[in-house]
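Peer 1: need the 3D shape of this:
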Amino acid sequence: MDDPRLRGVVVPHPFDLDEFRLNLARQRGRPLYLHDLPAEATALTATGGIWLPTAMDDHIFIPCDLVDVARDRVTLRHIGHMVYEHRTVVADGFDLLLAHGLTAYDYSAEQIAEAEAFAAHILAVANS
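Peer 2: Okay, the predicted model is just below:
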């Protein structure tokens, strides 16, 4: 995957999601926080999680019942949306999340494919 947005992205060996997150946050100059999405809210998301950018930082909410590789893959997919700056109609913070609900994030098929490719690429690099 030869993409200028991925140049300089450090993938730790062995893969550690928190270390990857911190490296990426330093590289981008924006804090990136991961949060557990409560089970009752998981059913409201169309994508099994959500990325919420704010003016100062980024937040990714992941279903609390995901573990190990499944959690890494879903988290990386949302990091992919963030890296590729996939904005949707309602992608501007917590107030809109509360006003419109988690289902307001509706990525195009192309955006989803790009984010999935990002996740697959990072995991492939981590396992090489």
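
Peer 1: switch to C-alpha atoms for all contacts and neighbour counts from now on
Peer 2: Will do.

Peer 1: is it true that Met48 touches Asp65?
Peer 2: One correction, residue 48 is Gly, not Met. No - using C-alpha atoms under 8 Å, Gly48 is not in contact with Asp65, being 10.5 Å away.

Peer 1: which one's more surrounded, the two?
Peer 2: A direct count of neighbours by other C-alpha atoms under 10 Å for Gly48 and Asp65 places Gly48 higher, at 18 against 12.

Peer 1: what's near enough to touch that one?
Peer 2: By C-alpha atoms under 8 Å, 6 or more residues apart in numbering, the residues touching Gly48 are 42, 62-63, 74.

Peer 1: contacts for stretch 59-76?
Peer 2: Under the criterion C-alpha under 8 Å, 6+ apart, residues 17, 32-39, 42, 48-53, 78-79, 115, 118-120, 122-123 lie in contact with stretch 59-76.

Peer 1: what about it, start to end distance?
Peer 2: One end of stretch 59-76 to the other measures 13 Å (C-alpha to C-alpha, to the nearest Å).

Peer 1: just to revisit the earlier point, of the contacts of stretch 59-76, which belong to strands?
Peer 2: 32-37, 50-53 (DSSP state E).

Peer 1: I have a second one here; can you model it like the first so I can compare?
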Amino acid sequence: MSGRLAEIVALLDVPDPFSVEELVRRIAATRQRPIVLRAAAMPPEGPSGLWIATGTTDHIWYAAGTSPMHQEHIVLHELGHLLCDHETPQPDPDLALRLLLPSLDPAMVRSVLGRTAYSAPEERQAEMFAMLMLERAGKLPSRVRPLSPELCALLDRVEAALAPGLRS
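Peer 2: Below is the predicted model:
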């Protein structure tokens, strides 16, 4: 699974400096299909993001009430579903109605929409895509660099001075 994801990420035209909005624009241009990003008030018990593909457009909703970094991660996760060719699930009817048709009575159309979700492997794949994209964009904290021998020796001396009985 990660090999395919790495290929997908490697083939993307990732903007530098990174911008999720610019990445979405570039993916939409390549696919020749619009992708619309929408902030929405997501219920605490529900998903923090949602991707719905219509006949002509991909719509990605993300939680409005969270940090910009989390919003970016949510959008990348939903892009992962899109780029990995996952089936667009039917969302929870109440959530879909509130997002798509805010003026309609949910009771009137609730029975039309089914309750299905992505499989666990698809969720893991979308999450891995988001993490690979953040890594490629340089947005993840850098890995710890090895310490120089001098710094290691200094830290050993400080540790020995502060906690002499802990070292063997």
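
Peer 1: tell me which of the contacts of Gly48 of structure 1 fall in strands.
Peer 2: Among the contacts of Gly48 of structure 1, the members falling in strands (DSSP E) are 62-63.

Peer 1: closest to Asp3 of structure 1 out of the contacts of Gly48 of structure 1?
Peer 2: For the contacts of Gly48 of structure 1, the minimum distance to Asp3 of structure 1 (C-alpha to C-alpha) is 20.6 Å, reached by Val74.

Peer 1: could you measure that closest one against Phe20 of structure 1, distance?
Peer 2: 14 Å.

Peer 1: same thing with Ala113 of structure 1?
Peer 2: Counting by C-alpha to C-alpha, the gap from Ala113 of structure 1 to Phe20 of structure 1 is 21 Å.

Peer 1: how about Leu76 of structure 1?
Peer 2: Counting by C-alpha to C-alpha, the gap from Leu76 of structure 1 to Phe20 of structure 1 is 10 Å.

Peer 1: of the two, who's got more company?
Peer 2: Neighbour count, other C-alpha under 10 Å: between Leu76 of structure 1 and Phe20, Leu76 has more, with 26 against 18.

Peer 1: what residue in structure 1 is paired with Thr30 of structure 2?
Peer 2: Counting by TM-score structural alignment, Thr30 of structure 2 lines up with Gln27 in structure 1.

Peer 1: kindly state which residue of structure 1 is aligned to Val20 of structure 2.
Peer 2: The alignment partner of Val20 of structure 2 in structure 1, by TM-score structural alignment, is Leu17.

Peer 1: tell me the secondary structure for the nearest residue to that match once chain neighbours are set aside?
Peer 2: Spatial nearest neighbour of Leu17 of structure 1, excluding adjacent residues (C-alpha to C-alpha, 6 or more residues apart in numbering): Asp72 at 6.5 Å. Following DSSP: H, G, I helix; E, B strand; the rest coil, Asp72 of structure 1 is assigned to helix.

Peer 1: give me the neighbour count for Asp72 of structure 1.
Peer 2: The number of residues packed near Asp72 of structure 1 is 18, by other C-alpha under 10 Å.

Peer 1: that one and Glu116 of structure 1, how far apart?
Peer 2: Taking C-alpha to C-alpha, one finds Asp72 of structure 1 at 12 Å from Glu116 of structure 1.

Peer 1: wait, His13 of structure 1 touches Ile122, no?
Peer 2: No - His13 of structure 1 lies out of contact with Ile122 (C-alpha under 8 Å); the separation is 11.0 Å.

Peer 1: compare the two and say which is more crowded by neighbours.
Peer 2: Ile122 (22 against 12).

Peer 1: contact partners for the residue nearest to the spatial centre of structure 2?
Peer 2: The residue lying closest to the centre of structure 2 (C-alpha atoms, centre = their mean) is His77, at 2.7 Å. Taking C-alpha under 8 Å, 6+ apart, we find His77 of structure 2 in contact with 126-127, 129-130.
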